[in-house]
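Asker: Starting from these lines, generate the structure:
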Amino acid sequence: MASKNKYSFSTAALYPRSAAESLRLIAEAGFSHAELMPQCFADARENFAKAAEKSGIHVASIHYPLAMFSMLYNSSEGMVQEARRFGNELVRLCSALGTEVLVIHPHEMQKDPILKQRLEEPIRDNILLLAEACEAVGLILAIENSPKGVGRSPEGLLSYIASLGNNKVIRPAIDTTEACEAGIDPAEFIIKTQPAHLHLSDHAGNEKHIPAGEGENDWHAIKRALEGYQGYYTLEPLYRYYIDEPVKKLAKAFEFLAGLFEGNA
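Answerer: Now for the predicted structure:
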């Protein structure tokens, strides 16, 4: 879907509303793009595309459902098969919607050789098969940084991605709040990783995933770090900030992006 900008908003921030209602609200606020966070299996099936298309918004990215993460990162033989079927279904939904990015998190790395073989290898294979399915439809599989584990630093995230092999569809995704939680300036994280996808929110003290522009982040430094960035500017604040007055707050979020990135998106 053509658009004059790449401003996007995550349905995760509108929980517990339904995915279909969330997409409608995001579209009404002026966004042309959204990131879908499925909250149930029905939201992740290919036939959800019909409901999504009614909103008139382009689902530019899909975040692997947090509610189903334990499927992807599970070594049980039966669940491995379920995870692979679910992953293929999710990729079919992406293809039906014209989605460009599928976001996941790094898995837990094991140091003990036995645990690595028994626990980590099946999970690694799940991710590699998901990457193959993404590649088949021209989809980026974006690995998001995390404040804990291998993805907490730029070097760690890039090393993790490299460990998955020379697959060009596997790219970094940077969450500004997750960078702050790891004690790293978001602009520095962006410069060092050159992400293919962004999750934007603010941070202040112990408060995290605050609506962008309402915390302590240096957004002008982040903007400078994003020079040459070609992806979507996806706002992903915590849902508790949008429980009430979502229309008003979504409009404010759009205005923040437009004001910051005018002529840069």
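
Asker: C-alpha only now, for contacts and for neighbours.
Answerer: OK.

Asker: Pull the number of nearby residues for residue 47.
Answerer: Residue 47 is flanked by 14 other residues according to other Cα atoms under 10 Å.

Asker: what's the nearest residue to it if we skip its chain neighbours?
Answerer: residue 93 (7.5 Å; Cα to Cα, 6 or more residues apart in numbering).

Asker: what do you get for residue 192?
Answerer: Counting by Cα to Cα, 6+ apart, the residue nearest residue 192 is residue 154, at 6.1 Å.

Asker: pretty sure the one you found is touching residue 191, no?
Answerer: No. Using Cα atoms under 8 Å, residue 154 makes no contact with residue 191, being 9.1 Å away.

Asker: So if I had to pick from the two, which one is more boxed in?
Answerer: Of the pair residue 154 and residue 191, residue 154 is the one with more neighbours under other Cα under 10 Å, namely 22 against 15.

Asker: Distance-wise, check the more buried one relative to residue 172.
Answerer: Plainly put, residue 154 is 9 Å away from residue 172 if you go by Cα to Cα, to the nearest Å.

Asker: now do residue 54
Answerer: To residue 172, residue 54 is 31 Å away according to Cα to Cα.

Asker: quick one: which of those two has more around it?
Answerer: Neighbours around residue 54 and residue 172, counted as other Cα under 10 Å, are more numerous at residue 172. The numbers are 28 against 11.

Asker: is it true that the more buried one touches residue 157?
Answerer: Yes. The pair residue 172 and residue 157 passes the contact test of Cα under 8 Å, sitting 7.4 Å apart.

Asker: which residues are common contacts for the two?
Answerer: Common neighbours of residue 172 and residue 157, using Cα atoms under 8 Å, 6 or more residues apart in numbering, are residue 145.

Asker: Against which helices or strands is the lengthiest helix in the chain packed?
Answerer: For the chain, the helix with the greatest residue count under DSSP state H is helix 77-97. In terms of contacts (3 or more Cα pairs under 8 Å, 6 or more residues apart in numbering; DSSP states H and E), helix 77-97 is packed against helix 48-54, strand 58-63, helix 69-72, helix 121-136.

Asker: To compare with the earlier structure, here is another sequence to fold:
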Amino acid sequence: MKIGLSTAILWDYEELDVPKAISHAVDNLGYEAVEIHCEEPFFEGWGSKKAEKTKKNIKDVLSIIDAEVSLHAPYHDMNIAAINNGVSEEVVRQYEECIETARYLDSEIVVVHPGFVSSRKYRREMSFQKMIKNLKKITKSARDAGVKICLENLSSKAKAMCVSISEIKKTLRRVDMDNLKVTLDIAHANTTKEGPVTYAKKLKEHIAHIHVSDNTGDDNHLPIGLGNIDFEATLEKIQPYPGLLMVEGWIPTNEDPYLIYDRRELERIRENLKSVGE
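Answerer: Below is the predicted model of the structure:
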């Protein structure tokens, strides 16, 4: 397990500089990997020709540091289950751009949010089928690029797709492609009745990526220790796990001490779990 950091946590609206965030995460905070959010304002110019300069700057900084990288597909203002055909086509276009960016940056992981039912007037199955159709498109593109699509379990909300373990597994079966995997968001799992330990146990064979943050059952992403999640018990259920642990928990001001603590706590857990699953 390598321990990484979402660069969105380090966002400084005065600088708007992803390469600096990457360098800070690795060189100053000691992380072994980074996750890059492919959307404005986290990725300058995303969705337009202006993004090419940002991509090059990111590749340049990744070439001089020792770190792995994953990408997070855009999800603010986006819905892969959108009924509106124009919106749906734009979502697929931007996700395929994210896949191509992953290939360019030598990343094997693109995290995707499953989407949601846009209105109570829509039958859930109609939105679900649209999500499946679009997931098949992007997962095929990802397969051709040597990339895994890692579907993230969402927090417990009525309109959200792939909150439950059963709907996640149903989605994997319907798409039926080997490179469609699961991003286990531990904090999101903690908003459900089953909880993160059960999610880890029942989804183990599908998990290829993990998001780490804490909460007390609400939809917050806090530093480790500020919630009630047992991370060691959760991570023990998926051993041996060769993938990335991406820290998403943050405090809006003076975040560095919390991020250093998160890394050290995950290093401690990693050491404790070394012999599990061998």
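
Asker: Give me the TM-score for these two chains.
Answerer: Between these two chains, after superposing, the TM-score reads 0.83 (TM-score structural alignment, normalised by the length of structure 1); 254 aligned residues with a Cα RMSD of 2.8 Å.

Asker: thinking again about what came up before, now distance to residue 39 of structure 1 too, for the helices and strands packed on helix 77-97 of structure 1, in JSON lines please.
Answerer: Below are the helices and strands packed on helix 77-97 of structure 1 laid out as JSON lines (distance: least, Cα to Cα, whole Å):
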{"stretch": "helix 48-54", "distance to residue 39 of structure 1": "12"}
{"stretch": "strand 58-63", "distance to residue 39 of structure 1": "10"}
{"stretch": "helix 69-72", "distance to residue 39 of structure 1": "11"}
{"stretch": "helix 121-136", "distance to residue 39 of structure 1": "20"}
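
Asker: Comparing the ones you listed, which comes out most buried?
Answerer: Highest mean neighbour count among these (mean count of other Cα atoms under 10 Å): strand 58-63, with a mean of 25.

Asker: need the contact list for residue 35 of structure 1.
Answerer: Contacts of residue 35 of structure 1 (Cα under 8 Å, 6+ apart): 8, 9, 10, 11, 59, 60, 61, 62, 63, 234.

Asker: So which residues of the stretch 151-265 of structure 1 form strands?
Answerer: For the stretch 151-265 of structure 1, the strands defined by DSSP state E, counting those that start in this stretch occupy 170-175, 197-200, 202-204, 207-210, 233-235.

Asker: Quick check: the third one compared with structure 2, mean distance?
Answerer: Between strand 202-204 of structure 1 and the corresponding residues of structure 2, superposition yields a mean separation of 1.6 Å, by mean Cα distance after the TM-score superposition for structure 1.

Asker: What residues in structure 2 pair up with that strand?
Answerer: Across structure 2, the stretch matching strand 202-204 of structure 1 (TM-score structural alignment) is residues 214-216.

Asker: Spit out the residues that contact residue 154 and residue 172 of structure 1 alike.
Answerer: Jointly contacting residue 154 of structure 1 and residue 172 under the rule Cα under 8 Å, 6+ apart are residue 193.

Asker: one step back: will you turn the strands of the stretch 151-265 of structure 1 into a markdown table that also has distance to residue 260 of structure 1?
Answerer: Formatted as a markdown table, the strands of the stretch 151-265 of structure 1 follow (distance: least, Cα to Cα, whole Å):
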| stretch | distance to residue 260 of structure 1 |
| --- | --- |
| strand 170-175 | 17 |
| strand 197-200 | 12 |
| strand 202-204 | 14 |
| strand 207-210 | 17 |
| strand 233-235 | 11 |
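
Asker: So which of these is nearest residue 113 of structure 1?
Answerer: For residue 113 of structure 1, the closest of these is strand 170-175, at 25.2 Å, according to Cα to Cα.

Asker: Just list what the closest one packs against, helices and strands only.
Answerer: The contact analysis (3+ Cα pairs under 8 Å, 6+ apart) places strand 170-175 of structure 1 against strand 140-144, helix 154-163, helix 186-193, strand 197-200.

Asker: Of these, which is nearest residue 264 of structure 1?
Answerer: Of all these, strand 197-200 sits nearest to residue 264 of structure 1, with 14.4 Å by Cα to Cα.

Asker: Can you list the helices and strands that that closest one packs against?
Answerer: Other elements packing on strand 197-200 of structure 1 under the criterion 3+ Cα pairs under 8 Å, 6+ apart are strand 170-175, helix 176-181, strand 233-235.

Asker: Could you dump the ones you listed into JSON lines with distance to residue 136 of structure 1 added?
Answerer: Shown next, in JSON lines, are these (distance: least, Cα to Cα, whole Å):
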{"stretch": "strand 170-175", "distance to residue 136 of structure 1": "13"}
{"stretch": "helix 176-181", "distance to residue 136 of structure 1": "30"}
{"stretch": "strand 233-235", "distance to residue 136 of structure 1": "25"}
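
Asker: Indicate which one of the ones you listed is closest to residue 73 of structure 1.
Answerer: Closest to residue 73 of structure 1 of these is strand 170-175 (Cα to Cα; 17.1 Å).

Asker: in structure 2, what residues pair with that closest one?
Answerer: Going by TM-score structural alignment: strand 170-175 of structure 1 matches residues 180-185.

Asker: and the matching stretch, how far from structure 1 on average?
Answerer: Relative to structure 1, stretch 180-185 of structure 2 is 1.1 Å off (mean Cα distance after the TM-score superposition for structure 1).

Asker: Tally up the residues packed near residue 235 of structure 1, please.
Answerer: Neighbours around residue 235 of structure 1, by other Cα under 10 Å: 28.

Asker: And residue 250 of structure 1, by the same measure?
Answerer: Neighbour tally, residue 250 of structure 1, other Cα under 10 Å: 23.

Asker: what's near enough to touch it?
Answerer: Neighbour list for residue 250 of structure 1: 26, 29 [criterion: Cα under 8 Å, 6+ apart].

Asker: now residue 22 of structure 2
Answerer: 7, 34, 61, 62.
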